[in-house]
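S.K.: Provided below are the primary sequence and the corresponding predicted coordinates.
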Amino acid sequence: MGFQITAEVRVHIDRVFTKFAKDQGDPYSEIEFVERTSKITKADGSVVSQTEQVLVPVFWSQVAVDIMAQKYFRKAGVPARLKKKMENGVPEWLCPSEEDLETLSGLPESERMGGETDSRQVFHRLAGCWTYWGWKSKSFDNEDQARSYYQEMCYMLA
């Protein structure tokens, strides 16, 4: 799996930022997201890289937008349709995702794969991975603690 647990560590998460997200399940319910453009230029003004319609929190600086778009977005190879890869003992919401070949086959080939454009995709990918590792290492007492950790991390990343 790529990681090894050498000592048992339990994590207890008290919700701070997502107190009201538990029922609706949206850690971003209090955050407004807007489309921005990331544009990196050389000193001579020539464009090195440009990404349109980057969805980020409204309060982010242009530098934060540029770093997200240029360093953290997966640029290609992201399936347009995903399905859960179910694992015994792992809650469905926490199971890793994989491409849904059946659904993808119904899309035009040019629309089957793409890149990330929404910062929430990155937050989900990172917080989901960390939460999954915590679950697999039995770091959470229960599913509610795992979900609290995931949602708090998503909020803090935003």
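M.R.: Looks like it came in fine.

S.K.: hey, let's count contacts and neighbours off CA atoms from now on
M.R.: Noted.

S.K.: Which parts of the protein are helices?
M.R.: 21-24, 62-67, 101-104, 119-136, 143-157 (DSSP state H).

S.K.: Quick check: which of those helices is buried the most?
M.R.: Mean neighbour counts were compared across the helices of the chain using mean count of other Cα atoms under 10 Å; the top stretch is helix 143-157, at a mean of 20.

S.K.: contact partners of it?
M.R.: With contact meaning Cα atoms under 8 Å, 6 or more residues apart in numbering, helix 143-157 is reached by 11-18, 21-22, 26-28, 91, 120, 123-124, 127-128, 130-131, 134-135, 140.

S.K.: sorry, back to before: as a markdown table, the helices of the chain with distance to Ala80 would be great.
M.R.: A markdown table is the format used below for these (distance: least, Cα to Cα, whole Å):
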| stretch | distance to Ala80 |
| --- | --- |
| helix 21-24 | 25 |
| helix 62-67 | 23 |
| helix 101-104 | 7 |
| helix 119-136 | 12 |
| helix 143-157 | 21 |
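
S.K.: so which of those gets nearest Pro79?
M.R.: helix 101-104 (7.9 Å; Cα to Cα).

S.K.: which other helices and strands contact that closest one?
M.R.: When contacts are defined as 3 or more Cα pairs under 8 Å, 6 or more residues apart in numbering; DSSP states H and E, helix 101-104 packs onto no helix or strand at all.

S.K.: just how off-centre is it within its chain?
M.R.: 22 Å (Cα atoms, centre = their mean, to the nearest Å).

S.K.: hmm, who's touching that helix?
M.R.: Taking Cα under 8 Å, 6+ apart as the rule, helix 101-104 contacts Pro79, Ala80, Arg81, Arg112.

S.K.: same thing with stretch 78-92?
M.R.: Taking Cα under 8 Å, 6+ apart as the rule, stretch 78-92 contacts 95-100, 103-104, 111-116, 135-136, 143.

S.K.: what about versus this one:
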Amino acid sequence: MKFERRFTTAGKDPYASLEFRFASSEIKNPDGTVVFRAENIEVPVQFSQVATDIMAQKYFRKAGVPAQLKTVEESAVPSWLWRSVPDEAALAKLPEEERFSGESSAKQVFNRLAGTWTYWGWKGGYFSDEEDARTYYDEMCYMLAAQMAAPNSPQWFNTGMHWAYGIDGPSQGHHYVDYKTGKLTRSASAYEHPQPHACFIQSVSDDLVNEGGIMDLWVR
């Protein structure tokens, strides 16, 4: 696939023409007590308070983001697109309480979404060449930040945790189509091939990912 730039410039940061600001977000009980508060979170300057609250309260990863990362080399993948994992040696040099934290910038979210989609696209042979892959990544980062494009909620929650931070967990019973075989495959982990879909309803007591749940419909 070929891609052309509309909003970004090759060789420059995809956010170069956008302004960002630092903001705060909080949730209060009816009695005024604060149950959630985030300070100094970075968001695009045009984000409303509602958009800022949704990003901070719902879409930021709250824990498990390593303070130090290293890339995993893959010979068939451009180096700028290599996925990241915790740098255990570097983390060991930090105080324990500083080794892991949560996301604090919308750029982290945009980067992990666009980066994962580009990584998957590259692995699946979607791009004509590396320039097209980079164009797609930059343009997608820009469009997410400018609120010109947005995926559904589970993408914000789940996509990019494995690619950007090396976060993973046990399989939750969901499936994906293997790009190599074209076959429906049960995911072996929570985030390498995450569950990015939403709004599956069978009944009042439905279950999303466990045996007998909504995802079982896909393989019956």
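M.R.: Yes, it's here. The shown structure was predicted, so the numbers you read here are calculated from the model rather than taken from an experiment.

S.K.: circling back: pull out the buried members of the contacts of stretch 78-92 of structure 1.
M.R.: Cys95, Pro96, Glu99, Asp100, Leu104, Arg112, Glu116, Trp135 (16 or more other Cα atoms under 10 Å).

S.K.: Pick out whichever of those residues sits closest to Gln62 of structure 1.
M.R.: Glu116 (17.9 Å).

S.K.: Which stretches in structure 2 count as strands?
M.R.: 20-28, 34-44, 65-66, 69-71, 84-86, 100-101, 175-177, 184-186 (DSSP state E).

S.K.: now those as JSON lines including distance to Phe157 of structure 2?
M.R.: Converted to JSON lines, the strands of structure 2 look like this (distance: least, Cα to Cα, whole Å):
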{"stretch": "strand 20-28", "distance to Phe157 of structure 2": "18"}
{"stretch": "strand 34-44", "distance to Phe157 of structure 2": "17"}
{"stretch": "strand 65-66", "distance to Phe157 of structure 2": "14"}
{"stretch": "strand 69-71", "distance to Phe157 of structure 2": "20"}
{"stretch": "strand 84-86", "distance to Phe157 of structure 2": "18"}
{"stretch": "strand 100-101", "distance to Phe157 of structure 2": "16"}
{"stretch": "strand 175-177", "distance to Phe157 of structure 2": "17"}
{"stretch": "strand 184-186", "distance to Phe157 of structure 2": "20"}
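
S.K.: Ok, which of those comes nearest His162 of structure 2?
M.R.: Nearest to His162 of structure 2, of these and by Cα to Cα, is strand 84-86 at 7.8 Å.

S.K.: Mean deviation, the closest one versus structure 1?
M.R.: Here strand 84-86 of structure 2, set against structure 1 after superposition, deviates by a mean of 0.5 Å using mean Cα distance after the TM-score superposition for structure 1.

S.K.: which helices and strands does that strand pack with?
M.R.: Against strand 84-86 of structure 2 (3+ Cα pairs under 8 Å, 6+ apart) you get strand 69-71, helix 161-165.

S.K.: Now tabulate the ones you listed in a markdown table and tack on mean neighbour count and distance to Val177 of structure 2.
M.R.: Shown next, in a markdown table, are those (neighbours: other Cα atoms under 10 Å; distance: least, Cα to Cα, whole Å):
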| stretch | mean neighbour count | distance to Val177 of structure 2 |
| --- | --- | --- |
| strand 69-71 | 18 | 26 |
| helix 161-165 | 24 | 18 |
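
S.K.: any chance of these in a markdown table, with distance to Lys28 of structure 2 too?
M.R.: Below are these laid out as a markdown table (distance: least, Cα to Cα, whole Å):
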| stretch | distance to Lys28 of structure 2 |
| --- | --- |
| strand 69-71 | 35 |
| helix 161-165 | 29 |
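
S.K.: so how far is Arg125 of structure 1 from the residue lying closest to Asp26 of structure 1 once chain neighbours are set aside?
M.R.: The shortest distance from Asp26 of structure 1 to any residue other than its chain neighbours is 7.7 Å, reached at Gln151 (Cα to Cα, 6 or more residues apart in numbering). Applying Cα to Cα, to the nearest Å, the value for Gln151 of structure 1 to Arg125 of structure 1 is 12 Å.

S.K.: which ones are touching the residue most central in space within structure 1?
M.R.: The centroid of structure 1 falls nearest to His124 when counting by Cα atoms, centre = their mean (1.9 Å). Neighbour list for His124 of structure 1: Cys154 [criterion: Cα under 8 Å, 6+ apart].

S.K.: Tell me the residue in structure 2 aligned with Met68 of structure 1.
M.R.: Met68 of structure 1 maps onto Met55 in structure 2 when the alignment is built from TM-score structural alignment.

S.K.: again with Val56 of structure 1
M.R.: Counting by TM-score structural alignment, Val56 of structure 1 lines up with Val43 in structure 2.
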